[in-house]
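Visitor: fold the following and give me the result.
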Amino acid sequence: MKNLFNTFGILVTIFIFTSNSIAQVNSDYDKSTDFKKYKTVSFGGWEKESDKILNDFDKKRITDALTNEFNSRGIKLVDANGDATVTLYLVIKNKSNITAYTNFNGGLGYAGRWGFGRGIYGGVGSASTSLSENEYREGTIVIDLYDTAQKKLIWQGDMTTEVQEKSEKREKSIPKNIKKLMKRFPVDPIKK
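Guide: Model prediction:
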């Protein structure tokens, strides 16, 4: 029984710590828009000073990943006056989670006329609980795509995930997460 509780506690702890890094993705778009007519996209910039949150390396990682995703769909990035304009908005929040791990220990007790044994009749047991707090940063990126001529929002995608502290991890996770977000884009990548 003790092993069952220990195994359960370990599984809960693993789930909590790994669930932080799972990206939550949402998107919405104008259903009346023919997205196949968009052949070029221009970068409209970062909204509300979001670019000041990131260093230049991470900004480039994000824009390069977006460029690759648009290119894979036959949409070319141009300097200005694209058929569509993409803007980016970023929010970073400091977060924490608390994990409680309880270890149950059974006890010996008097088991009636039959002598001592593990008992339901007043056996003394014990339990100890330990808490651990994990602090991390959570980032949300919002990608808005506008029809340039009509100045109308046609697609919005957002993703929330744990921000990786090490640049080597961000170098891998940013393109992977942008790819995951762009799977929600109404135009699929061109099959080669």
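Visitor: CA atoms for contacts and neighbours, from now on please.
Guide: Fine.
Visitor: please work out how many residues are found near residue 129.
Guide: Neighbours of residue 129 under the rule other CA atoms under 10 Å: 9.
Visitor: that one touches residue 9, doesn't it?
Guide: No: using CA atoms under 8 Å as the test, residue 129 is too far from residue 9 to be in contact (10.7 Å).
Visitor: anything in contact with each of the two?
Guide: 101-102 (CA atoms under 8 Å, 6 or more residues apart in numbering).
Visitor: excluding covalently adjacent residues, which one is nearest to residue 90?
Guide: residue 141 (4.6 Å; CA to CA, 6 or more residues apart in numbering).
Visitor: same for the particular helix or strand that has the one you found in it, what does it pack against?
Guide: Per DSSP states H and E, residue 141 falls inside strand 126-147. Packing partners of strand 126-147 (3 or more CA pairs under 8 Å, 6 or more residues apart in numbering; DSSP states H and E): strand 84-105, strand 152-162.
Visitor: next, the second sequence, to be compared with the first:
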Amino acid sequence: MNIRASWPSVMLLCWALYGCTTIDVKTDFDPSADFSRFRTFAFVGLTDLNQGGVLNNSLTRKRLETILSRELSQKGLRQVGLEDHPDLLVHYWVGIKEKQRVESTGPTVGAYGWRGGYGWGAGYSGVTTYEYKEGTLITDLVEPVKNELVWRATMVANLEDTARENIVLVERAIAKAYKDYPPKPAAK
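Guide: The predicted model follows:
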């Protein structure tokens, strides 16, 4: 088998496995917080940003909390109950917006011909409207004694067509958002 011929196939497969949805992630944190002292966390709540009922589905809540819990556990934190007085409280918001993207193509003009034949042609212009859903997930880590926000991650992406694809999208978003958690202490 020619390696050259298979290279585009490998690239296409990698692209398909990784997904083509861009995830916009922004994080912010309190630089004065001592993240080394945080060892435990507990979920305290959730908010449906646009009251669309997305969090009325207990499967959605469980999946989000499982993904968040797994990521925080990989960062050295342990999930406990509220009665165990956790070092961090986790609150998250979810929102879905219906959006539209309009693309227009302008008129085109072109020449063609070769070896004696020639001609001119005009193209047409058109407008295409795409409808899609944009999802937002915001996670807050709050220090409970002072009730102060120490970490916020905001993730925005265009949603996929199926629940399975969106679960993978959320996993990618949370991994990207928490890749630099805990933040490095400020140089003194």
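Visitor: TM-score of the superposed pair?
Guide: Once superposed, chain against chain, the TM-score is 0.74 (TM-score structural alignment, normalised by the length of structure 2); 160 aligned residues with a CA RMSD of 2.7 Å.
Visitor: the equivalent of residue 106 of structure 1 over in structure 2: neighbouring residues, count only.
Guide: Residue 106 of structure 1 maps onto residue 110 in structure 2 when the alignment is built from TM-score structural alignment. Neighbours of residue 110 of structure 2 under the rule other CA under 10 Å: 9.
Visitor: contact partners for residue 110 of structure 2?
Guide: Applying CA under 8 Å, 6+ apart, the residues near residue 110 of structure 2 are 120-122.
Visitor: trace residue 60 of structure 2 over to structure 1, please.
Guide: Per TM-score structural alignment, the equivalent position to residue 60 of structure 2 in structure 1 is residue 58.
Visitor: returning to that earlier point: the residue nearest to residue 90 of structure 1 maps to what in structure 2?
Guide: In structure 2, the residue paired with residue 141 of structure 1 is residue 137, using TM-score structural alignment.
Visitor: pull the contacting residues for that match.
Guide: Contacts here follow CA under 8 Å, 6+ apart; on that basis residue 137 of structure 2 touches 92-95, 154-156.
Visitor: give the closest residue to residue 170 of structure 1 in space, chain neighbours not counted.
Guide: Closest to residue 170 of structure 1 by CA to CA, 6+ apart is residue 164, at 5.6 Å.
Visitor: surely that neighbour meets residue 172?
Guide: No: taking contacts as CA under 8 Å, residue 164 of structure 1 lies outside contact range of residue 172: 9.9 Å.
Visitor: who's more crowded, the two?
Guide: Remark: of residue 164 of structure 1 and residue 172, residue 164 carries more neighbours, 18 against 12, as counted by other CA under 10 Å.
Visitor: contact partners for the more buried one?
Guide: Residue 164 of structure 1 touches 137, 170, 173, counting by CA under 8 Å, 6+ apart.
Visitor: just the buried residues of those residues.
Guide: Neighbour counting with 16 or more other CA atoms under 10 Å marks 170, 173 as buried within the contacts of residue 164 of structure 1.
Visitor: nearest to residue 152 of structure 1, of the contacts of residue 164 of structure 1?
Guide: Closest approach between the contacts of residue 164 of structure 1 and residue 152 of structure 1, by CA to CA: residue 173, at 30.5 Å.
Visitor: what about the closest one, which SS state?
Guide: At residue 173 of structure 1 the chain is in helix, as set by DSSP: H, G, I helix; E, B strand; the rest coil.
Visitor: how near is it to residue 21 of structure 1?
Guide: Distance, residue 173 of structure 1 to residue 21 of structure 1, using CA to CA, to the nearest Å: 10 Å.
Visitor: common neighbours of those two, please.
Guide: By CA under 8 Å, 6+ apart, no residue touches both residue 173 of structure 1 and residue 21.
Visitor: what would the contacts of residue 110 of structure 2 look like in TSV with distance to residue 35 of structure 2 and neighbour count?
Guide: Formatted as TSV, those follow (distance: CA to CA, whole Å; neighbours: other CA atoms under 10 Å):
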residue	distance to residue 35 of structure 2	neighbour count
120	68	9
121	66	9
122	64	10
